[in-house]
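Student: quick one, structure for this:
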Amino acid sequence: MASIPAFGDTHFVSSFHTAVKPSKTPPNPLNPTILFPFPSATSAGKSTRTLCQASPSESPPKPPPNLAEQLQPLYQRLLSQSNTANSSPAQPLRKPKSTWVNPSRPRHSVLTLQRHKRLSHAWNPHLKELKVFVKKLNDCDLSQASLETSLAELEQPPSKEDALLILNSLRPWQKAHLFFNWLQTHHAEFASETVFYNVVMKSLRYGKQWEIVEGLAREMIQKGIAFDNVTYSTIITCAKKCRLFEKAIEWFDRMYHTGCMPDEVTYSAILDVYAKLGRVEDVLTLYERGRADGWQPDVVAFSVLGKMFGETGDYDGIRYVLEEMKSIGVRPNVIVYNTFLEALGKAGKPGLARSLFEEMTSAGLTPDAITLTALVKIYGKARWGRDALQLWQQMKLNKWPMDFILYNTLLSMCADLGLEDEAEKLFEDMRQSINCKPDSFSYTALLNIYASGGEVEKAQKLFEEMLESENKLNVMSSTCLIQCFGRARRIDDVARVFDVAVDRGIVPDDRMCGSLLSVASFCENDEVDKVLACLARVNPRLVRFVEMISNPGIDFEMVKEEFRAVLNEASVEVRRPFCNCLIDICRKRNLASRAHELLYLGVVFGLYSGLHTKSNSEWSLNLRNLSVGAAYTALEDWVRALSKAVQRDEALPESFAIHTGVGAHKFSKGLSSIFDSHLKKMASPFNLNDQRPGWFIASQDEVVSWVQNGDLSTLAAT
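Tutor: Predicted coordinates for the structure are as follows:
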């Protein structure tokens, strides 16, 4: 988890190469010149009307960056995401280009079109006896002594063919390696041939034993044993399986240097290696060279290309691969369709995914559970509830395979979309199922739906059923019920659920802490102590911080340092919700000044990046990720900043906008309805826009008139 180092109060200048020096006096969080500097950067590509006087021949000066842009280098260092540290930057798509080849100097081939044949065994009169003997070897202990004891029972030394058959049949890899070493000692006359190394390397590849495989390869080089295509292919695929991609490329390069040409299998494997490294240009170059040599890619190669483009959400690349398959006449199988569906999901193309699925079923292929799960996830992410439910009916009609993952994915989608009736039918289907009884994830998904819809009695009944079943209680189910009881103001039940969860061995995480903190933010004084008592058993530091911000005598510097420590101990995904709840608590206790301080610190720590966006045509305030109290606080700061800008006679945009969102969840009303009445109470000119749902818009003239003639002195108390 990234930590937030201590730092002094900062004054942001144009260059971040200059050291930031601490100020002697703490910043005033209510000062709009600190929180919302004006004017902002101009958005490129938009023609706007210039509202300040300037000579037509002079280009307008570049406005200073807004606070989010100024803070970006700072909070990226303070709150860096660990899960993005190893991500490779997406590379631009370059489709293979036609290349002119000089007839007098043709390009060298990059692969052989003759696939290496599998190892075939001649008829062996002792095959039945050898199978019995191999079973005996597989059943013996994993020790050299035990293996030699079993080998001593052979009536005569194994021939080359017998030894090869035994080596190819031994499992696990330890047995094959021990037998190979025994052959090297007792039958070196034929055990040093390339084919024996190939077979034992194949067994070691299954066990992901890269060090041993590479050691055997080095041994072959020292002994002068020739490598063939199978040798290199086994080494490369073993490195790929062990995710040692650079090693795979190293041996692939050596393969060319020694004059050995890869076959189609090896070529597809190295394409996958480059794809996993995110080296799109190299993949396409190899693909182009192979096609120029007459290579006809199979479904495996196209699956590699589709997955590569899907990882970066490159829709054009996915479409190109589909067109290539059609032009060559390669018919994808179910596995390839699954790969493309997952890729289209990452690319955010639900319509194309639906068309591809229809093409798959029209071709006579039966989708498996992986196919259906991928499609349900795509529909859920796109909020295509109707299509997802039609797919479910199609599954039942065609009796397509259903598994736990698919059922739970459907339930999760219903939870996201608030489809209570459909979720109950799905859950009942699972109850009637023989192989897919509801598990803890199934109960949690339905609990989430009941909790979101305020169905307290249904949620409580389902929770008790879960406790009586064989399914283990998990953190999310307890968290959902805590939130449900909290919204219903049943604080005693909140404490009871918390006690049951702890008694059942649940270790409360940051999400449960956030849920308790959220409940505390709307509790009355006589109830909040019960919630904080539960929270103190999990996160005493957070409770101490709640007490600290409730004390007006604590200065800003102490609040800042303790807040930084609280965030350092919290996971990245709950930091902003924590800040939202703490601001709500301050407003609940009429501590408006403290709420503004916390919002300021949240901006400094990068919790509210993208809060405000400015261009020459529009300045907007984005409140979608804020709680009601935090949104009110941000609005007050923003309006104060607008008032300062008007007083200074700064250049203003043509319109101003507040984005609250519309609440995509069925049970979610979003901030729109709450803010509509709040803005009317402020006598503001902002009104909901029909063309932009979830946006409140006001013109420049309306805003200027409002801030000049309106009474904004009571903003902090609203």
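Student: all contacts plus neighbour counts: C-alpha atoms, from now on.
Tutor: Noted.
Student: so which residues of the stretch 401-550 of the chain form strands?
Tutor: In chain order, the stretch 401-550 of the chain shows no strands, with DSSP state E, counting those that start in this stretch as the criterion.
Student: do the same with the chain
Tutor: For the chain, applying DSSP state E gives strands covering 612-614, 618-622, 655-659, 687-688, 695-699.
Student: would you mark the buried spots in stretch 281-288?
Tutor: Neighbour counts using 16 or more other C-alpha atoms under 10 Å place 281, 283-288 of stretch 281-288 among the buried residues.
Student: just how off-centre is it within its chain?
Tutor: Between the centre of stretch 281-288 and the centre of its chain there are 27 Å (C-alpha atoms, centre = their mean, to the nearest Å).
Student: one more: stretch 707-718?
Tutor: Using C-alpha atoms, centre = their mean, the offset of stretch 707-718 from its chain centre is 43 Å.
Student: sequence B follows; please return its structure for comparison with A:
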Amino acid sequence: MVSRLCSSYSSLTSFSSSSSPSSSSSSRNFKFKTVLPLNHASLQNANSHDHPVASSSSSRENQPWVNPNSPRAQLFLKRFPHEKYTLLLKLTDSLNSCDPADPQVSAILNDLGDNVSEREAVFILDRMENSETAPVVLRYLRDKIKPTRGKELVLYNVAMKVFKKCKDFEGAEKLFDEMLQRKLKPDNVTFATMINCARLCSMSDRAVEWFEKMPGFGCEPDAVTCATVIFAYARVENVDMAERLYDRAKTENWRLDTVTFSALIKMYGMLEDYDQCLNVYDDMKVLGVKPNLGTYNTLLPAVYRARKPLLAKLIYEEMKRNGISPDYITYSTLLRAYIGGYLREDALGIYREMKENRIGVTVDLCNLLLSMCADVGFLDEAVEIFEDIKSSGIYQPDESTFSSLITVYSCFAKVSEAEAMLNEMIESGFKPNIFVITPLVKCYGKVKQIDDVVKIVKRGLDWGIVPDGHCCCCLLNIMTKTPMEELGKLIDCIEKANEELGSVVRYLVEGQEEGDQDFIKETSALLNSTDAEIKKPLCNCLIDLCVYLNLPNRARELFDLGSTLEIYKDVQFRAPTQWSLHLRRLSVGAAMTALHVWINDLCKALESGEELPSLGINTGIGKYQFSDKGLASVFESHLKKLKAPFHEAPDKPGWFFISKKAAKSWLKSRGSAKSIAALDSLVLGVPTMALPY
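Tutor: So this is what the prediction gives:
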């Protein structure tokens, strides 16, 4: 636990409960019995709450009752005649199967005769597993024995265990009310049984309620009861009370079970306090409590939400070393963690492990895997998953399944396969959506089938699917690889999707005079009305189109507009010891235009007498989708053409540096006019790359 728990409540002899969603008794004070530290082994073999007679006054036979299920049962058998023991077992079995009526119960128990001992009554009640018949049996035995008030409480406590075993909390409460009507004062055993019954019935709020009733009946919760109720406080998210009890449990070495630790992990997970989840898990191992499947299935989702896929992988490996077999919950959590954390090979490994263990993989999980395959270009794996779904006999591909596979085929320009999948999708009764149209547009664009691009856009419009921002970016990117005579077809498609964008593109293609303020106003209005996530991709594509159309001034105007609108923020950065250019998430054309503007600004700064420090360019280390090239490799070759003495930093991938002295010498040798002319020719020669839109 964190230090804030250890620094408080060092001697928790009394405390007041915080407000709880299950109880209004927020001011009750609890005082705990002073108990010796409880060790794990002793509590496994004997628990005072499970042996009520031992905790009450001695029986008339002066022999302690022994739970037949405990290791001490052999001692009991030595002292109890075999015939009597066999008869008691037979009677108990008959009572468990009979109707809850006095005549039937009396007929069975008459075999005991009139001289029924307390030990025999406790034995019968303890072995019962029928909560409907138990009250009738209790009344019969009570009337036969006519016990003292203390011994009558023992019988009621043992009878209450039947309701706990049967998870009949309502019946347990009725029995408790009957105790009060008979003027019996409940003790710690009574409350411990009620709390455990509520816990087993997944009624944590009622468990808390019964725990908080104890002071009102003069009962002081002991270590066993407090350890039990930590689970309940954790489940109702009464963090303060759960932490207080948990802190005391560690200080006084109470025995805590696996379920309690799992509840604490879940509580902290719900609070998004993921470090505390791990702290509790570490405490669990230190205290020698072995995690079970439920523990791991509680911890792994917390680690997934904390976005720590590598940690999830380590925990899973530890789980397997502990000999615990994962189930569907484990696997599905790991799949989501690995996919979200870009552990793609590990995700596919989990998928294959699920198949080997014959654990069904739902369509939703398969779709997540297919989407991952589409992102990274795992064609064979995507086809394998798709065929697995179809051959499962349980699941069938849905809309997302077909969409993901079409995307994978499109990324590899497999036109016939993508078209076949589209036809199968329609034949299966699914209507295509924008996530189908966009990859098909990209697919036809890759193989320069412009007429098919137009056809699929028109087909989508017939289905009521209007190209969105991502689809329009794809169309713009295709234009940078399309012969001039066919650009009009693509402009028509764009205009049908977005008239404002179509007008801006037509402005560029038809070559209106550069510097036209109407163009800037129209483009500014377009970008301002565009969704935030599309602004930069759209501006990148428009600049790439300018580069393709031999319009460097338009490209600079668009870059300046993007900077003004804060689409391109912090591209240029000046620190006392270094001026840098940051080009991550820019297309090649936009990055080269930014370089053009930056070098021009550097030349002007040098001419005005400013002192230049060292210079740096950050291209990032990412690669274009399904390409071995990234911006860094493209930039390296163009810096060489510029004869710019930048060098790539060996310890900082994606960074290019030039010293202060070398930068000053290089810029002086160029001059601003020469720089502009040379850069214009270089920018126009930049090849456009396939961008991930």
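Student: now the TM-score, please.
Tutor: Remark: TM-score between the superposed chains equals 0.62 [TM-score structural alignment, normalised by the length of the second structure]; 508 aligned residues with a C-alpha RMSD of 4.7 Å.
Student: re earlier: indicate which one of the strands of the first structure is closest to Trp123 of the first structure.
Tutor: Closest to Trp123 of the first structure of the strands of the first structure, according to C-alpha to C-alpha: strand 618-622, at 75.6 Å.
Student: gap between the nearest residue to Gly294 of the first structure once chain neighbours are set aside and Ala292 of the first structure?
Tutor: Among residues not flanking Gly294 of the first structure along the chain, Leu113 sits closest, at 7.8 Å (C-alpha to C-alpha, 6 or more residues apart in numbering). To Ala292 of the first structure, Leu113 of the first structure is 12 Å away according to C-alpha to C-alpha, to the nearest Å.
Student: on that earlier part again, how far away is the residue nearest to Gly294 of the first structure from Lys307 of the first structure?
Tutor: 24 Å.
Student: more neighbours: which of these two?
Tutor: Taking neighbours as other C-alpha atoms under 10 Å, Leu113 of the first structure and Lys307 compare with Lys307 leading, 25 against 16.
Student: the helices in the stretch 601-718 of the first structure, which residues?
Tutor: Along the stretch 601-718 of the first structure, counting by DSSP state H, counting those that start in this stretch, helices occupy 628-647, 672-681, 700-709.
Student: for the stretch 201-350 of the first structure, same thing?
Tutor: Counting by DSSP H, counting those that start in this stretch, the stretch 201-350 of the first structure has helices at residues 210-223, 229-241, 245-257, 264-276, 280-292, 299-311, 315-328, 334-347, 350-362.
Student: right, and Leu375 of the first structure touches Thr339 too?
Tutor: No: with contact defined as C-alpha atoms under 8 Å, Leu375 of the first structure and Thr339 do not form a contacting pair (11.2 Å).
Student: ok, how many other residues are close to the counterpart of Lys390 of the second structure in the first structure?
Tutor: Alignment note (TM-score structural alignment): Lys390 of the second structure maps to Arg431 of the first structure. By the criterion of other C-alpha under 10 Å, Arg431 of the first structure has 13 neighbours.
Student: the closest residue to Arg431 of the first structure other than its chain neighbours and Met413 of the first structure, how far apart?
Tutor: Once flanking residues are discounted, Arg431 of the first structure sits nearest to Lys437: 5.4 Å by C-alpha to C-alpha, 6+ apart. Note on Lys437 of the first structure: its distance to Met413 of the first structure, by C-alpha to C-alpha, is 18 Å.
Student: the second structure: which residue goes with Glu69 of the first structure?
Tutor: In the second structure, no position corresponding to Glu69 of the first structure is assigned, as judged by TM-score structural alignment.
Student: okay, the strands of the first structure in JSON lines with distance to Leu712 of the first structure next?
Tutor: Formatted as JSON lines, the strands of the first structure follow (distance: least, C-alpha to C-alpha, whole Å):
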{"stretch": "strand 612-614", "distance to Leu712 of the first structure": "20"}
{"stretch": "strand 618-622", "distance to Leu712 of the first structure": "18"}
{"stretch": "strand 655-659", "distance to Leu712 of the first structure": "17"}
{"stretch": "strand 687-688", "distance to Leu712 of the first structure": "18"}
{"stretch": "strand 695-699", "distance to Leu712 of the first structure": "17"}
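Student: these: which one's closest to Arg576 of the first structure?
Tutor: Of these, nearest to Arg576 of the first structure by C-alpha to C-alpha is strand 618-622, at 14.4 Å.
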